[in-house]
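1. Predicted structure and sequence below. I'll ask about it afterward.
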Amino acid sequence: MIVAVLNRKGGAGKTSLTKDLGFAFADGGLRVLQVGLDPQSSLEVLAGLGFDTPPDRTVSRLLMPEEFGDAGPLERVVHETEWGTSLVPASKALATAERALGEAGRGGSAQRLRRGLQRLSTAERFDVVLVDCPPGMTPLTMNALIAAESVLVPTQLDFLSVAGLAVLTETVEEVREYDNPKLGYLGIVGTQVDERTRHAREIRAQLEQLFGADAGGALCRTTIRHSTKVRDAHAAGLAVGQLEPAHPVSGDYRELAQELAERAALDARLGVAT
């Protein structure tokens, strides 16, 4: 299962969700690959790789194989993280690849990630592939949507974030209609949530009307609460479930992993500890 973790708006928690959900899946026994597709390389910084991984060992090689010639085994793009997943990282060189993908005459520019993952045999090697997408609708984002089977949308529970979901859903529908008929929603999940505030509760109710069980069911019942422990885990280069396994926010990620595994029919393989 290939999942594009996506929101057009920055600061929605895409990278945190990719890292910590990836750990929760892996901790439950699933084989997880994370793919960095954001030139900001935040996930890669958290993994200790920084911005300067040699391009032939990054996602750029999957996107632009013609630029690398005989760079050795393709397996060299796969790294291991401290939180128990595999990672094909981004680097600062990804910005160059992004510009090249936007050039006229670049063949199959929107299919590059899909074909690159096929060359890595990800369907046979991994149960879940989580693609950390950049904000906005870029050639990289389009590659993720065409490669993916489903979309996972993190969103803060505030007015502007919810307003932006309308544009995002239109984009997903267009890709489904014209480019990737199999694309669906794995879920829409509230992140950095403070349920004590009336505004958050009101926005949650609005999301229930728009995306709840009576409106397609994309909205996840699990939300990820706001916690400084997530930042502490970032600083330690770990998943929050490793740093503070008994903390409620770690429990949120375990519950979300279980919920999403059930939706994707992976729950029989997921032994998430409670």
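-> Looks like it arrived, so ask away. This is a predicted model, so every value here is computed, not measured.

2. CA only for contacts and neighbour counts going forward, please
-> Will do.

3. Just the strands from the stretch 101-250 of the chain, written as ranges.
-> 128-132, 150-156, 184-191 (DSSP state E, counting those that start in this stretch).

4. what would these look like in TSV with mean neighbour count?
-> Formatted as TSV, the strands of the stretch 101-250 of the chain follow (neighbours: other C-alpha atoms under 10 Å):
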stretch	mean neighbour count
strand 128-132	26
strand 150-156	26
strand 184-191	22
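
5. can I get those in CSV with distance to Gln209?
-> Output for the strands of the stretch 101-250 of the chain, formatted as CSV (distance: least, C-alpha to C-alpha, whole Å):
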stretch, distance to Gln209
strand 128-132, 28
strand 150-156, 16
strand 184-191, 13
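
6. how about those strands, which one is nearest Leu33?
-> strand 128-132 (4.7 Å; C-alpha to C-alpha).

7. Please compare the first structure with the one that follows:
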Amino acid sequence: MERFRNILKRVDAVGWIVPALVVLVWLWLSASGQIPAYKLPSPVELIRVLADFASGGLGVTPYSGALWENLGISLLRVLSGFFIAGSLGMIMGFLTGRIPVLKRLFDPVIHLIKAVPGIGWLPIAIVWFGVGEGNTLFLMSLAAFFPVYVNTAAGAAAIPEMYIQAGQMLGAQGFGLFRAIVFPAAFPQAAVGLRLGLGVAWAYLVLGEVTGVTKGLGAIMSDARMLGHVEMVLTAMIVIAVAAKVTDFLLVAVCRRIYPRGGRGNESGI
């Protein structure tokens, strides 16, 4: 109960003002008939569809009771892509941020690849991996890699040299120096990249899932669009937004465990 109270204390009521206004305007537009229901269903209808999507039994749409299976599949894809991107991004970021020759060797190529929009990789990804899991995982991992890499490299490069010298004077060398000085000093900036990378992974999940997989929230969005179930498309979007927010909250909690001295005032949000 005490933990629940602490969570409530951290909720900023001001952040709910704009969403509340949007819902009120949405209700008014739906009730007045200014926007047809086939274009924008009312919030009440979306709640009804969401309840049926989660629990089944109402038979409102063909996707009754299909939420948890598809959410689980999408979540597993996101976590897999994010793990690959986060691991490679942080390793490469720390290496290029601290070793000048590696920065000169890899950084220009990485930024050239980063300049290609994610959607531009879709045709070649289909050629390389086919339509399905491999294509989706590739797109998510590639897109999420860049914010992790750029922020980690920037954090590692910005460490004051006096910190490094102080660590060396105290006897820290090699991995010990990295663990005691480099990682703690660069982690808040790296956490920014991890949070951005996780959000990008969710965005590119949809891009990958609409290209041929049969299960997942993106696949449901694509199928519902073709069948004319606009309310189901919006419901899936809401589920993705909530799931992305929850995973971001959990990521921040993990980052605070790793770096408890970060504080809530720094740019990483941890």
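-> Yep, it's here. Bear in mind the structure is a predicted one, so any value in this text is a computation, not a measurement.

8. TM value for the aligned chains?
-> Counting by TM-score structural alignment, normalised by the length of the second structure, the TM-score of this superposition works out to 0.21. Behind it: 109 aligned residues with a C-alpha RMSD of 6.6 Å.

9. quick one: which of the strands of the stretch 101-250 of the first structure is nearest Gly164 of the first structure?
-> So among the strands of the stretch 101-250 of the first structure, strand 150-156 is nearest, using C-alpha to C-alpha, at 9.4 Å.

10. Show me what that closest one is packed up against.
-> Counting contacts by 3 or more C-alpha pairs under 8 Å, 6 or more residues apart in numbering; DSSP states H and E, strand 150-156 of the first structure packs against strand 2-5, helix 14-27, helix 159-178, strand 184-191.

11. relative orientation of that strand and strand 128-132 in degrees?
-> 50 degrees (axes from the mean of the first three to the mean of the last three C-alpha atoms, to 10 degrees).

12. Quick one: residues contacting the residue most central in space within the second structure.
-> Nearest residue to the geometric centre of the second structure (C-alpha atoms, centre = their mean): Gly199, 2.1 Å. Contacts for Gly199 of the second structure (C-alpha atoms under 8 Å, 6 or more residues apart in numbering) come out as 144, 244, 248.

13. before we move on, what about Val151 of the first structure?
-> 3-6, 145, 183-187.

14. Same check on Met237 of the second structure?
-> For Met237 of the second structure, the contacting residues are Met221, by C-alpha under 8 Å, 6+ apart.

15. Repeat the analysis, applying 10 Å as the threshold.
-> By C-alpha atoms under 10 Å, 6 or more residues apart in numbering, the residues touching Met237 of the second structure are 206, 217-218, 221, 231, 243.

16. number of nearby residues for Arg98 of the second structure?
-> Look at Arg98 of the second structure: counted by other C-alpha atoms under 10 Å, it has 19 neighbours.

17. would you list every one of the helices in the stretch 151-270 of the second structure?
-> Taking DSSP state H, counting those that start in this stretch, the helices of the stretch 151-270 of the second structure run over residues 161-169, 174-177, 183-209, 217-227, 230-258.

18. tilt between the last one and helix 217-227?
-> Using the same axes, to 10 degrees, one finds that helix 230-258 of the second structure and helix 217-227 are set 170 degrees apart in direction.

19. quick one: helix 230-258 of the second structure to chain centroid distance?
-> 8 Å (C-alpha atoms, centre = their mean, to the nearest Å).

20. can you point me to the longest helix in the second structure?
-> Ranked by number of residues, the top helix in the second structure under DSSP state H is helix 67-98.

21. From the contact counts, what lies against it?
-> If you count contacts as 3 or more C-alpha pairs under 10 Å, 6 or more residues apart in numbering; DSSP states H and E, helix 67-98 of the second structure packs onto helix 43-55, helix 100-114, helix 133-157, helix 183-209, helix 217-227, helix 230-258.

22. okay, the ones you listed in JSON lines with distance to Ala125 of the second structure next?
-> What follows is these, written out as JSON lines (distance: least, C-alpha to C-alpha, whole Å):
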{"stretch": "helix 43-55", "distance to Ala125 of the second structure": "31"}
{"stretch": "helix 100-114", "distance to Ala125 of the second structure": "14"}
{"stretch": "helix 133-157", "distance to Ala125 of the second structure": "6"}
{"stretch": "helix 183-209", "distance to Ala125 of the second structure": "10"}
{"stretch": "helix 217-227", "distance to Ala125 of the second structure": "17"}
{"stretch": "helix 230-258", "distance to Ala125 of the second structure": "23"}
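
23. Can you tell me which of the helices and strands packed on strand 150-156 of the first structure is nearest to Ala261 of the first structure?
-> Short answer: helix 14-27, nearest of these by C-alpha to C-alpha, at 8.4 Å.

24. Next secondary structure after that closest one?
-> Sequence-wise, the next helix or strand downstream of helix 14-27 of the first structure (DSSP states H and E) is strand 32-36.

25. Helix or strand next in line after that next one, which one?
-> Strand 32-36 of the first structure is succeeded, C-terminally, by helix 42-46 (DSSP H and E).
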